[in-house]
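Visitor: Provided below for reference: sequence and predicted model.
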Amino acid sequence: MTSDLEGFLARARGFLHSEPALHTALLSVTEVLRVRGAHAYGDGAPLFGTYAGADGVVRGAFVRTPPHRVVLSPLGPEAADALAARLVDVSPELPGVGAHHAAAEAFARAWERRTGARVSVGVRQRLYRLGTLTPLDAAPAGRARVATAADRALLARWHDEFGEAVGARSAMDGGAWADTRIAYGGVTLWETADGVPVAMAGVTPRVAGQVRVAPVYTPAEQRGRGYGGAVTAAVTRAALDAGVAEVLLFTDLANPTSNGLYQRIGYRAVEDFTQYDFHRGDAAVTATAAP
C-alpha cells in the first residue's frame, strides 16, 4: 500500500495497461488524480496498492479515494481476503467496493467475515466495448458540439441530476466535475435545431489507448426523443476520429432500455461488474457512484 501515486503507477502501469478495458475505472481515476491533484475526489488522502505473486509480478491493484468505495482490478479470493485484512485497519469506515463481479463479491464476503458488517448489492453493471459504430436509423434533428466554459452551470446541474436519477452521490461535486471535463473537452452536448441543449455524453480522459463514455444524461422532460442515442453516437464518433483504440461504457443492468440502445449503436458486452455497499449496525454507509 502507498499514498504515492507516481510510485503506484511506476509499479502498476504495466499491469493496468495490459487489460485497459478491465482496468478502465482504475485508469481513469488515477489519470484524474495525476492531472487534478490528490484531492480531486475529496479531502481524504487517496490510497493505492498492488498485489504480487512470489515472483514479484503484479497481479492485482486497487485505488481508494475517501470517502468513496474502493475500486479493484480483477483478482482472486486469496488476494481479496488479504486486501480486506489490511483495509480493516486503515479504512474501517469503507462504504463499499466496485469491481469485476467475482472480485467484488470475494472482497465483500471477506469484509463481511472480518468486520461483521452487512453487505448488499448496490448496482450491477455491464461493461461494453465498441465493435463497429452503427448510426441510428432515425436521428433527431439537431447537432452535437463540445461543451465549453460557457456551459459550466448547465453541466454542473445535469451532473447532479444524473446522480439523483441513478440514486447515488457522485464521486465529485458538480462544479468540480464540470471544470475537470471542460479542461480536456470531455463533454459533448446535443442541441436542438434552435440551439437548446437537450442531452449530454461525457468521456473519461484518454489513457492506455481507451476512453469510457460516462455519463449519458437526458433531462426527464426531453426523454423519448432519441437525444441520448444521438449524443452517445456523436461522442463515440469523436473518440474514434481522435484515434482512440477502445471506446467503452458501463450500463446499469436494471435498465434494459439503455442496454438495448448501446447495443444498437454497436457496443458489445465484455464483462459484468458489481458495486457492493457495506452497512455497519443499522446504518448504511452512504454509497457513491463510480468515478
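Guide: Cool, got the structure. Numbers count the residues shown, from 1 in each chain.
Visitor: from now on I want contacts and neighbour counts done on CA atoms only, so please keep to that.
Guide: Fine.
Visitor: tally up the residues packed near the spatially closest residue to Leu130 that is not a sequence neighbour, please.
Guide: Here the nearest residue to Leu130 in space, its sequence neighbours aside, is Tyr267; by C-alpha to C-alpha, 6 or more residues apart in numbering that works out to 4.1 Å. Other residues within reach of Tyr267, judged by other C-alpha atoms under 10 Å, total 22.
Visitor: ok, Gly42 next?
Guide: Considering only other C-alpha under 10 Å, Gly42 is surrounded by 15 other residues.
Visitor: surely it and Arg64 touch.
Guide: No. Here Gly42 lies out of contact with Arg64, judged by C-alpha atoms under 8 Å, at a distance of 10.9 Å.
Visitor: does Glu78 count as helix, strand or coil?
Guide: For Glu78, the reduced secondary structure class is helix; criterion used: DSSP: H, G, I helix; E, B strand; the rest coil.
Visitor: swap that for Thr50, please
Guide: Here Thr50 is strand, with the state taken from three-state DSSP.
Visitor: ok, it touching Gly60?
Guide: Yes. In terms of C-alpha under 8 Å, Thr50 counts as a neighbour of Gly60; the distance is 5.6 Å.
Visitor: who touches Gly42 in this structure?
Guide: 65-67, 171-172 (C-alpha atoms under 8 Å, 6 or more residues apart in numbering).
Visitor: scratch that, Arg129 is what I was asking about
Guide: If you count contacts by C-alpha under 8 Å, 6+ apart, Arg129 has them with 21, 246-249, 267-270.
Visitor: let's bring in a second one:
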Amino acid sequence: MASSDPYATWQLTPDLEQFLAGAADFLHSDPVTHTVLLTACENLRTQGLAVYGDGVPHFGIRAAGDGVVEGAFVWTPPHRLALSPLADKTAADDLAALLFDAGEKLTGVGTERETSEAFARAWQRHTGASAEVAFHDRLYRLGTLTPPDPAPPGAARVVTEADRELLIRWHREFGEAMGEPRAMVSGTWADTRIAYGGITLWETPDGTPVAMAGRTRRIADQVRVAPVYTPAAHRGRGYAGAATAEVSRAALAEGVSEVLLFADSANATSTALYERLGFRPVRDFAQYDFTH
C-alpha cells in the first residue's frame, strides 16, 4: 500500500545545485545503474538548463526517515521522466501522487523495468492516462574489448567543426530510424559533441563517412557509448562495430573504469554485435509513454 504522505518522502526542486547537493552521493553510489541521471545532470550543469529544450527541468529526491537517500529523478519536459530504480515500489506511487497533485503532465517514464512498470501503473491510477511501452532496452557494460577481426576497410577519426552538417543530418536520421524524439535539438547536439570530441566517424579508404559512434562526457569515471548509427546504404559491412570498438578503446586508453551502452532488447542484430565486442548485460530497462 502506498504511504499516506508522499510529501514527507519526496522533496522536489527546480534547482540543479540543490538537487546535486542532496543526491550526488546516492547517484555515485551506483554510477552504472544511474548513468542516465548522471549524464543528464552533467549536460545541464555544463550546457545550461535549456540544453534539452525550453521546459523547466524538475528534480526530486526520496529520503528515508533517517535521511538516507533512496531514490531520485530528473525530468526535462517534454521528455520522459528519468527515474532511479526504487527498491520500495510504494515510492513510485508516492511520486506519481505528488506530481499529479502538482498538476504536472508527464509524457512518460524510463528506468529499470520493474520500477518503470510500477510508476506507469501508479500514473494510470492517479491520472486516468494510458501507459504503453515504447521499448525495452538493456544496459551493458564492457568486459574485455574484442574489436572486429578483420576490421572493415577504412579508419576512424574524431569529428571536427567541418563535420557539423553531417552530424546534424545523421542525428535527425537516427531519431527517425528509432521512432524516438531526440533529447536535444540536432544543432545543439552537434555543437556539444564537437566541443568535447564526442563522436567518432568510420570512413572508407576514400574518406567517405559511413558510420558514427558517440560517447557521453566522462563522469563518475565512466562513459556511455551513444549513439551508434550507420545510414541504410552502408549497413551490413561492419562499420558500426568498428566505430563502437574504436570509441570504447579510446575511452579505456583514457583510464575510465566503465564503458557502458544501452541497446534495444528487441534488436537481435545490435545486441549480438555488442556482445561480440565484449559488452555484457547489466540490467533491463523500460521506456513508457503516457497519453492523457
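Guide: Structure's in. What do you need? Only a predicted model underlies this, so the values are computations on that prediction, with no experimental measurement involved.
Visitor: picking that back up, now the contacts of Gly42 of the first structure as CSV including secondary structure, distance to Val146 of the first structure and neighbour count?
Guide: As requested, these are exported to CSV (DSSP: H, G, I helix; E, B strand; the rest coil; distance: C-alpha to C-alpha, whole Å; neighbours: other C-alpha atoms under 10 Å):
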residue, secondary structure, distance to Val146 of the first structure, neighbour count
Thr65, coil, 29, 24
Pro66, coil, 31, 20
Pro67, coil, 31, 22
Ala171, coil, 23, 21
Met172, coil, 21, 21
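Visitor: quick check, central residue of the second structure?
Guide: Centrality entry for the second structure: nearest residue to the mean C-alpha point is Val36, 4.3 Å, by C-alpha atoms, centre = their mean.
Visitor: and that residue, what's its match in the first structure?
Guide: Under the alignment by TM-score structural alignment, Val36 of the second structure pairs with Ala25 in the first structure.
Visitor: what helix or strand is its match on?
Guide: helix 24-36 (DSSP states H and E).
Visitor: mean deviation, that helix versus the second structure?
Guide: Comparison of helix 24-36 of the first structure with the second structure after fitting gives an average deviation of 0.3 Å (mean C-alpha distance after the TM-score superposition for the first structure).
Visitor: list the buried residues of that helix.
Guide: Neighbour-count burial for helix 24-36 of the first structure, with 16 or more other C-alpha atoms under 10 Å as criterion, is recorded at 24-33.
Visitor: now the farthest one out in the second structure, which residue is it?
Guide: Distance to the chain centre peaks in the second structure at Asp206, reaching 33.6 Å (criterion: C-alpha atoms, centre = their mean).
Visitor: so what's whatever residue of the first structure lines up with that residue closest to, chain neighbours aside?
Guide: In the first structure, Asp206 of the second structure lines up with Asp194, judged by TM-score structural alignment. Closest residue to Asp194 of the first structure in three dimensions, ignoring its sequence neighbours and counting by C-alpha to C-alpha, 6+ apart: Gly142, at 7.9 Å.
Visitor: contacting residues for that neighbour?
Guide: Under the criterion of C-alpha under 8 Å, 6+ apart, the contact partners of Gly142 of the first structure comprise 190-195.
Visitor: now for it: what does it line up with in the second structure?
Guide: Structural correspondence for Gly142 of the first structure with respect to the second structure (TM-score structural alignment): Gly154.
Visitor: figure out the helix or strand that Leu99 of the second structure lives in.
Guide: Leu99 of the second structure belongs to helix 90-101 when assigned by DSSP H and E.
Visitor: correction: Phe285 of the second structure
Guide: Under the assignment given by DSSP H and E, the secondary-structure element containing Phe285 of the second structure is strand 279-291.
Visitor: where in the first structure does that strand fall?
Guide: Taking TM-score structural alignment as the measure, the first structure aligns residues 267-279 with strand 279-291 of the second structure.
Visitor: who touches that stretch?
Guide: So stretch 267-279 of the first structure is contacted by 22, 94-101, 104-105, 108, 117-133, 248, 284-285, 287 (C-alpha under 8 Å, 6+ apart).
Visitor: average offset between that stretch and the second structure?
Guide: Once the two are superposed, stretch 267-279 of the first structure sits an average of 0.3 Å from its aligned residues in the second structure (mean C-alpha distance after the TM-score superposition for the first structure).
Visitor: can you tell me the element Thr263 of the second structure falls in?
Guide: You called it Thr, but residue 263 of the second structure is Ala. Ala263 of the second structure belongs to strand 258-264 when assigned by DSSP H and E.
Visitor: how about that strand, aligned to which bit of the first structure?
Guide: Residue correspondence for strand 258-264 of the second structure in the first structure, counting by TM-score structural alignment: residues 246-252.
Visitor: buried ones in that stretch?
Guide: By 16+ other C-alpha under 10 Å, the buried positions in stretch 246-252 of the first structure come out as 246-252.
Visitor: now do stretch 239-256 of the second structure
Guide: For stretch 239-256 of the second structure, a neighbour-count test (16+ other C-alpha under 10 Å) marks 239-248, 251-252, 256 as buried.
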